[in-house]
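Peer 1: Quick one, structure for this:
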Amino acid sequence: MNNNLQSCDPHKIAKKKILVIDDNLDILTLMQYSLQDIGGWDVMIASSGYEALIKVMAEKPDAIILDGIMPGMDSLTFLKELRKSPEVQSLPVVLVTGSISLTQHIRLLDLDVVGTITKPFNPIFLSEQIAQFLGWTMGG
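Peer 2: Have a look, this model is predicted:
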């Protein structure tokens, strides 16, 4: 029997990894559980843009969910920094925000944001919205 075949378990399909960035711990926790429990994805969290940039480089997520307004490094600065790095510049980003002006919206389109979700959001439908923006199926 070939022992190399044992390491290829067809039932162990790698889950999509999402990095969620928000400075509000309650919202961060709510999104984490919603995306894990309903979406079925692996979720990493970061509470600042600086922390998120480190995690993006180390963990290589499949997508990013980004709070629109954060102290310190704001969302636009985070996106600009992300797009500078060739190895992660094409990561899809979904923006979650309670306030976005038309000017910001146009600038975000230039930075390849695949979609926006308005706060307050419904945690039951959050994974479905994310899946639609990313072209993913839930549970994988």
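Peer 1: Please make it C-alpha for all contacts and neighbour counts, starting now.
Peer 2: Noted.
Peer 1: Show me the strands in this protein, by range?
Peer 2: Under the criterion DSSP state E, the chain contains strands at 17-21, 42-46, 63-67, 93-97, 113-118.
Peer 1: Looking at those strands, spot the one closest to residue 135.
Peer 2: Comparing those against residue 135 with Cα to Cα, the closest turns out to be strand 113-118 (10.3 Å).
Peer 1: Would you do the same for the sequence below? I want to compare the two.
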Amino acid sequence: MKKAMVVDDSSAIRQIERKYLEEMGFEVLEAENGEEALKVLNEHPDVQLILLDWHMPVMNGYEFLLKLRANPKWSDIKVMMVTTENQQKSVIDAILAGANEYLMKPFDKEMLETKIKFLLEGF
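Peer 2: Prediction:
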């Protein structure tokens, strides 16, 4: 089964993203900040997709992305930033740091599914 992780400090957003991902056939893990997400990844190295918020306490999405991409064992994980952060510089920074895709909040199920299918078309 495909495995995804939702990293967002909003439990409501995590629930929405979990529902959509489960409908797409994913087993879904959750974390409410980047630090927690690193712990989850160490316990579940088979995660294939991460939906990542930018603005979170403890460790934000950008900091998490830098740590994720610095570790070769996680180099194949696809990361989609899902955030309200819409400044062009932030989008570029995220892509340069290793994000594979970027989705602005608010979004709907069709938008999320389309981006995920594009990202994972090899699966």
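Peer 1: a markdown table for the strands of structure 1, including distance to residue 134 of structure 1 and mean neighbour count?
Peer 2: Output for these, formatted as a markdown table (distance: least, Cα to Cα, whole Å; neighbours: other Cα atoms under 10 Å):
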| stretch | distance to residue 134 of structure 1 | mean neighbour count |
| --- | --- | --- |
| strand 17-21 | 11 | 24 |
| strand 42-46 | 15 | 20 |
| strand 63-67 | 8 | 24 |
| strand 93-97 | 8 | 22 |
| strand 113-118 | 7 | 18 |
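Peer 1: Now tabulate the ones you listed in TSV and tack on distance to residue 29 of structure 1.
Peer 2: As requested, these are arranged in TSV below (distance: least, Cα to Cα, whole Å):
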stretch	distance to residue 29 of structure 1
strand 17-21	9
strand 42-46	8
strand 63-67	13
strand 93-97	14
strand 113-118	17
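Peer 1: and the corresponding residue of structure 2 for residue 130 of structure 1, how many residues sit next to it?
Peer 2: Applying TM-score structural alignment, one finds that residue 130 of structure 1 aligns to residue 116 in structure 2. Residue 116 of structure 2 has 19 neighbours, counted by other Cα atoms under 10 Å.
Peer 1: now swap in residue 108 of structure 2 and tell me
Peer 2: 11.
Peer 1: Pull up the gap between it and residue 91 of structure 2, please.
Peer 2: Distance, residue 108 of structure 2 to residue 91 of structure 2, by Cα to Cα, to the nearest Å: 20 Å.
Peer 1: got it, and residue 33 of structure 2?
Peer 2: In terms of Cα to Cα, residue 33 of structure 2 sits 19 Å off from residue 91 of structure 2.
Peer 1: Those two - which one has more neighbours?
Peer 2: Neighbour comparison, residue 33 of structure 2 and residue 91: the larger count goes to residue 33, with 24 against 19 (by other Cα under 10 Å).
Peer 1: Quick one: residues contacting that one.
Peer 2: The contact partners of residue 33 of structure 2, by Cα atoms under 8 Å, 6 or more residues apart in numbering, come to 7, 8, 9, 56, 57, 58, 59, 60, 61.
Peer 1: same check, this time on residue 8 of structure 2
Peer 2: 14, 31, 32, 33, 52, 53, 56.
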